[in-house]
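J.: next input, structure requested:
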Amino acid sequence: MSLEVVVEDIKAQAREQAEEITQAAESDAEEIVADAESDAEEIKTEREREVDRQIAQERERRISSAELEAKQERLEARREVLETVRERVESELANLDGERREELTRDLLESALEEFEGAVDVYGRAEDAALLEEIVADYDATLAGERDCLGGVVVESSASRVRVNNTFDSILEGVWEDEIRSISERLFEDVEALDGDVPEDDTGTTEQ
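T.: Here you go, the predicted structure:
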């Protein structure tokens, strides 16, 4: 066999080996690219899911925040309306006059006197001084001073150390506490359960 034949044979074997290596390399490369593309798609899908989750969470947070803000605004509006109603009632009580005011004042004094024996001191609104002087003259009582109130009387006895607050304010307070839920429901026909959200007043009613 001549040298040229041997060389050509070696070249042929080398070309064959190179072809096999190239084909194997291309196959490996295609597999690597396919795996990389698959991984990239999985990463993309997971990222999209994460973004969707974040968007959903942010949407829920904003919806919850908006609902809470709306609820607070509704409650504040209701409080303002109830305060306005309360102020109007107080104004009407303060402006009662004539026989109706005398009748209510006398009834409140007589109710208070049931708690006492003997002489008592009576206090009332400055604007009612003349009316109170006229009324207490019919009882074992003395007009002893003024109280900052809408009307009615505060009755005291130094002998028994008892004080009865029968002012319009104290009566209104008791009625308001008892009726505020029904008042609110009448004002707001679509009202939800108040669950303690009704504004509270902090004034007292009767002292002893």
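
J.: going by C-alpha atoms from here, please, whenever you check contacts or count neighbours.
T.: Will do.

J.: measure the spatially most central residue of the chain to Ala66 for me?
T.: In the chain, the residue lying closest to the centroid (Cα atoms, centre = their mean) is Gln72, at 4.9 Å. As judged by Cα to Cα, to the nearest Å, Gln72 and Ala66 stand 10 Å apart.

J.: another sequence for comparison is provided below:
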Amino acid sequence: MSLETVAEDVKEEARERAERIREAADERAAEIVDEAEADAEETVSEREREVETQIERERDQRLSSVKLEAKQLRLETRREVLSDLRETVEDRVAGLSGEEREELTRALLEDAAAEFDDGASVGLYGRADDADLLATLATEYDGFEHAGEYDCLGGVVAESEASRVRVNNTFDSMLDSVWDDELKAVSSRLFDQ
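T.: I've put the predicted structure just below:
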């Protein structure tokens, strides 16, 4: 075999070997590219999931915040409506007059009088506008007399220093009691569907 033939064989063998190395390198490069693309797709998918989760969390937080604001606004509105209603009731009670006022005051005085011993010295206090009414009603009870003013919507505060008894039977105290007892029912009628 000639040197040329050997050189040709070596070159051919080198070309074949180079071709195999190139093919192996191309295969490995393709694998690396495929792995990189798969990793990239996984990274993108993972990031999309994270973004979706964050969007959902922020949406839930914002929705929760809006619901809380709406609830607070509803509660504030209810408080305002109930406060306005209370003022309206107080105005109507304060505006009672004539026989209706006398009848209610008489009933409250009668309840208060039951708390004192017969013949006890009892001072009656009430609204300034009711002074004449209280003075007249006091004459119906032994030892009772109109003693002065009390800041209220009406009714009577009866007080005996001797027995240290004080009975607050004002329209205000009755309204407070009824208001506390009936607030839930009033609120339900006004606001619940």
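
J.: thinking again about what came up before, the residue nearest to the centre of structure 1 corresponds to which position in structure 2?
T.: Following TM-score structural alignment, the counterpart assigned to Gln72 of structure 1 within structure 2 is Gln72.

J.: please apply the same query to Val155 of structure 1.
T.: Per TM-score structural alignment, Val155 of structure 1 is aligned with Ala158.

J.: for that match, grab the count of nearby residues.
T.: Counted with other Cα atoms under 10 Å, residues neighbouring Ala158 of structure 2 total 26.

J.: so what's the closest residue to it other than its chain neighbours up against?
T.: What sits nearest to Ala158 of structure 2 in space, not counting adjacent residues and going by Cα to Cα, 6 or more residues apart in numbering, is Leu124, at 4.7 Å. Counting by Cα atoms under 8 Å, 6 or more residues apart in numbering, Leu124 of structure 2 touches Leu134, Ala138, Phe144, Glu145, His146, Ala147, Gly148, Val156, Val157, Ala158, Glu159.

J.: and Glu67 of structure 1, what element?
T.: helix 3-94 (DSSP states H and E).

J.: give the aligned range of the next helix-or-strand element following that helix in structure 2.
T.: Downstream of helix 3-94 of structure 1, the next assigned helix or strand under DSSP H and E is helix 98-113. Mapped onto structure 2 using TM-score structural alignment, helix 98-113 of structure 1 covers residues 98-113.

J.: for the matching stretch, give me the average deviation versus structure 1.
T.: Compared with structure 1 after the fit, stretch 98-113 of structure 2 shows a mean deviation of 1.1 Å (mean Cα distance after the TM-score superposition for structure 1).

J.: A helix includes Asp148 of structure 1, no?
T.: No. Secondary structure of Asp148 of structure 1 (DSSP: H, G, I helix; E, B strand; the rest coil): coil, not part of a helix.
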